[in-house]
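> predicted model and sequence below, questions to follow.
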Amino acid sequence: MADVVVALEQPSRIKKGLQNDASVAFLAGGLAGAVSRTVVSPFERVKILLQVQSSSESYSGGVSSAVKQLYKEEGVKGLFRGNGLNCIRVFPYSAVQFLVYEGSKNFIFHVDGVNGNGRLTTFQRLFSGALCGGASVMATYPLDLVRTRLAIQTANLRKLQKAKATSMAKPPGVWQLLRNTYLQEGGIKGLYRGVWPTSLGVVPYVALNFCVYEQLRELVPSQSAYMLAIGALSGGIAQTATYPFDLLRRRFQVLAMGQSELGFHYSGVADALITIGKTEGLRGYYRGLQANLFKVIPSTAVSWLVYELTRDFIKAL
């Protein structure tokens, strides 16, 4: 009789354990994303400006000089412009990634944290990473689009001020940008402008990031220095491999902000790739890569470290 009771109780125990694991993954993943992006916020904004500027514009001379120039023109506030919205976006974005990844392990490949029954293969890690990357994009994309526009709009206003000797007007805020995009650019379709090239970049990036990190994680001790190192390595490899699509992601997000001022116009992803190659050469596909690596490498390292430490802390409570 006791064996029957244990057998009946076992599914509920496993379910409770998985639910706890899901909650831990969501909270730890969200916190990891918010902390890591705040650390590298100045590089994030410089990267966006480099990606969307024309070849004749003023942010040149390397990442450090671009950061100094941005600080000189807009102060400390300019270095972190858009970071509040970024944290609002990144918390669920990162949380969904880790939640879906753990869910994929538990329910698709039956590798869970309750019984510890095995590890994912390389293909399974890539599949789970791609799945969580796609889910996170769809869940938070409108905020990503608005954050990109928020990051560049003051730079555009500053250029107009120099050209026309006019005073800089106060740029629209987050909710006004969301509202204007929805009303003026086709509703939901406008809020998801650029989601296809974004997915082309984010999905393989997240897949590679999770796969490389977990592969390397099996080879190193559970120490902060090692976790930072392999987190940096996984982020650098993944971002470099998928960077041209990250550039397309930003350019498609800002196309409606003024094609004549930005200096480019594309009818689709294929047209964008061909046009960039013809007009900007091979280097055009990697415009802003250096700034992006300045952001991605420490950001990914901090994200994985904070995730693992937070997860272990919560589980120990």
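In hand now; what should we look at?

> C-alpha only now, for contacts and for neighbours.
Will do.

> what lies in contact with the strand or helix carrying D271?
For D271, the element it lies in under DSSP states H and E is helix 269-284. With contacts defined as Cα atoms under 8 Å, 6 or more residues apart in numbering, helix 269-284 is touched by P197, L248, H265, Y266, Y285.

> need the next SSE after that helix, C-terminal direction.
Following helix 269-284 toward the C-terminus (DSSP H and E): helix 289-316.

> residues of that next one that come out buried?
289-308, 310-311 (16 or more other Cα atoms under 10 Å).

> hang on, the earlier thing: out of the contacts of helix 269-284, which sit inside helices?
P197, L248 (DSSP state H).

> of the contacts of helix 269-284, which is the most crowded?
For those, the largest number of neighbours (other Cα atoms under 10 Å) sits with L248, at 25 neighbours.

> what's the separation between that residue and I276?
10 Å (Cα to Cα, to the nearest Å).

> neighbouring contacts of stretch 301-317?
Outside of stretch 301-317, the residues within contact range by Cα under 8 Å, 6+ apart are 24-25, 28-29, 31-33, 35-36, 224, 227-233, 235.

> correction: the previous question concerned stretch 220-229.
Identification of contacts with stretch 220-229 by Cα under 8 Å, 6+ apart yields R217, A301, V302, W304, L305.

> please apply the same query to stretch 12-20.
Contacts to stretch 12-20, defined as Cα under 8 Å, 6+ apart, come from residues N106, D112, G113, V114.

> for the second one, give me its contacts.
Contacts for D112 were tallied using Cα under 8 Å, 6+ apart; they are L18, E102, K105, N106.

> quick check: buried residues in the helix or strand hosting the second one?
Pointing back at E102 there. E102 belongs to helix 83-103 when assigned by DSSP H and E. Neighbour counts using 16+ other Cα under 10 Å place 83, 85-103 of helix 83-103 among the buried residues.

> another structure for you, compare them:
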Amino acid sequence: MDSFQLEDFVAGWIGGVASVIVGYPLDTVKVFGFFKGMSFPLASIAIYNSVVFGVFSNTQRFLSQFRCGELEDGPGQSPSDVLLASMVTGVVSVGLGGPVELIKIRLQMQTQPFQEVSRGLRSRAVAAYQGPVHCIATIVRTEGLTGLYRGASAMLMRDIPGYCFYFIPYVFLREWITPEACTGPSPYAVWLAGGIAGAISWGTATPMDVVKSRIQADGVYLNKYRGVLDCISQSYRQEGFKVFFRGITVNAVRGFPMSAAMFLGYELSLKALRGDHTVRSG
């Protein structure tokens, strides 16, 4: 059997839609602008998660097939395969997700005041971007194509360990919760394992998420940071060590329902697409 399976991408897209609907209000709270830019992430993050789950599952199967000459599915999955697949997913996620998160954050930051000097002494709030397309065009015009990957280094340092703490706990918690007599995990096991994995992943990723978000939000009206180290240095000098854990509670709280919805949507849709009688990823 071929290790590549397209339905993982379709199921990931469905799970992505579920996670955005469940978690987006809490996501905007930590950046400002409640429901700002909702249409963009609903369309794009679903595609992003489609790639994430598709890459993870297919990479895991490829590694298992390469190592053993056959596909491993379910109990007994190699920890090294899950680890390597998670790391590959983290790298790939930056290539696609960097511009997505940049545009989302820029649109969410529209609530920041901006002084329009061309109209005399009076200032007023002016939106820098009219929408996702205008935001992309403005960034490319003013910063070049590389501007779409502002904060990519910080995102890479967030996502490689972040996806390790996302998929590894999920895979093994799901199997630990599932009784040995069962042929596959129940929807409850998927929901609980996915929620816990999401809380763990977002909690541990918070420091680099703070840095990444600050770098990506930078440049809307002013350029404050010269890079990751400069952002870390300035943030520490001005606000102390605690700044890197700002929003950790919101991240962990929102990570549970978002990831629970993500994995449950993924697993159930994958089951329907494959016509399986058990819930099983990979």
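Perfect, thanks for sending it. Computed from a prediction, not measured in an experiment: that's the story for all the values here.

> could you pull out the helices in the first structure for me?
Using DSSP H, helices in the first structure cover 2-39, 41-52, 63-79, 83-103, 122-164, 174-184, 188-191, 195-217, 224-254, 259-262, 269-284, 289-316.

> in the second structure, which residues correspond to the last one?
Residues 248-275 of the second structure are matched to helix 289-316 of the first structure when aligned by TM-score structural alignment.

> kindly report the same for stretch 201-214 of the first structure.
Taking TM-score structural alignment, stretch 201-214 of the first structure hits residues 158-171 over in the second structure.

> ok, average deviation of the matching stretch from the first structure?
Superposing on the first structure and averaging over aligned pairs (mean Cα distance after the TM-score superposition for the first structure), stretch 158-171 of the second structure comes out at 0.8 Å.

> next one: stretch 258-271 of the second structure
Stretch 258-271 of the second structure sits 0.7 Å off on average (mean Cα distance after the TM-score superposition for the first structure).

> ok, stretch 14-21 of the second structure next?
Mean deviation for stretch 14-21 of the second structure: 1.1 Å (mean Cα distance after the TM-score superposition for the first structure).

> residues of that stretch that come out buried?
Neighbour-count burial for stretch 14-21 of the second structure flags I14, G15, G16, V17, A18, S19, V20 (criterion: 16+ other Cα under 10 Å).

> quick one: contacts for the equivalent of the second one over in the first structure?
G15 of the second structure is assigned A32 in the first structure as its aligned equivalent, the criterion being TM-score structural alignment. Taking Cα under 8 Å, 6+ apart, we find A32 of the first structure in contact with F91, S94, V302, S303, W304, L305, V306, Y307.

> and F109 of the first structure, how far from Y101 of the first structure?
11 Å.

> scratch that, G84 of the first structure
From G84 of the first structure to Y101 of the first structure the distance is 26 Å (Cα to Cα).

> the helix holding E102 of the first structure against the second structure, how far on average?
Relative to the second structure, helix 83-103 of the first structure is 1.5 Å off (mean Cα distance after the TM-score superposition for the first structure).

> residue range for that helix in the second structure?
Helix 83-103 of the first structure corresponds to residues 38-58 of the second structure when matched by TM-score structural alignment.

> how about residues contacting the matching stretch?
3-17, 20-21, 24, 85-86, 88-89, 92-93, 96-97, 100, 104, 132, 281-282.

> redo that, cut-off 6 Å
F4, D8, F9, G12, W13, G16, V17, A85, T89, G282 (Cα atoms under 6 Å, 6 or more residues apart in numbering).

> residue in the first structure paired with A193 of the second structure?
Using TM-score structural alignment, the equivalent of A193 of the second structure in the first structure is I230.

> check contacts around its match.
I230 of the first structure neighbours (Cα under 6 Å, 6+ apart): none.

> and it, how far from G284 of the first structure?
To G284 of the first structure, I230 of the first structure is 29 Å away according to Cα to Cα.

> ditto for S303 of the first structure
29 Å.

> count the residues that sit near the equivalent of K278 of the first structure over in the second structure.
For K278 of the first structure, the aligned position in the second structure is R237, judged by TM-score structural alignment. As a burial measure, R237 of the second structure scores 10 neighbours (other Cα under 10 Å).

> before we move on, the earlier item: filter the contacts of stretch 12-20 of the first structure down to the buried ones.
For those, a burial check counting by 16+ other Cα under 10 Å picks out N106, D112, G113.

> so which of these comes closest to K47 of the first structure?
Nearest to K47 of the first structure among these, counting by Cα to Cα, is N106 at 36.4 Å.

> report the separation between the nearest residue to that closest one once chain neighbours are set aside and L31 of the first structure.
Spatially, and ignoring its direct neighbours in sequence, N106 of the first structure is nearest to D112 (4.7 Å; Cα to Cα, 6 or more residues apart in numbering). Plainly put, D112 of the first structure is 22 Å away from L31 of the first structure if you go by Cα to Cα.

> also V6 of the first structure?
37 Å.

> please apply the same query to Q223 of the first structure.
Note on Q223 of the first structure: its distance to L31 of the first structure, by Cα to Cα, is 20 Å.

> again with V63 of the first structure
From V63 of the first structure to L31 of the first structure the distance is 27 Å (Cα to Cα).

> now L50 of the first structure
The gap separating L50 of the first structure from L31 of the first structure is 28 Å, by Cα to Cα.

> ditto for S64 of the first structure
For S64 of the first structure, the distance to L31 of the first structure (Cα to Cα) stands at 28 Å.

> do Y307 of the first structure as well
Per Cα to Cα, Y307 of the first structure is found 7 Å from L31 of the first structure.

> for I88 of the first structure, same thing?
I88 of the first structure is 11 Å from L31 of the first structure, by Cα to Cα.

> for N117 of the first structure, same thing?
From N117 of the first structure across to L31 of the first structure, the span is 28 Å (Cα to Cα).

> same question, A316 of the first structure
Using Cα to Cα, we find A316 of the first structure at a distance of 17 Å from L31 of the first structure.

> that concludes my questions; thank you for your assistance.
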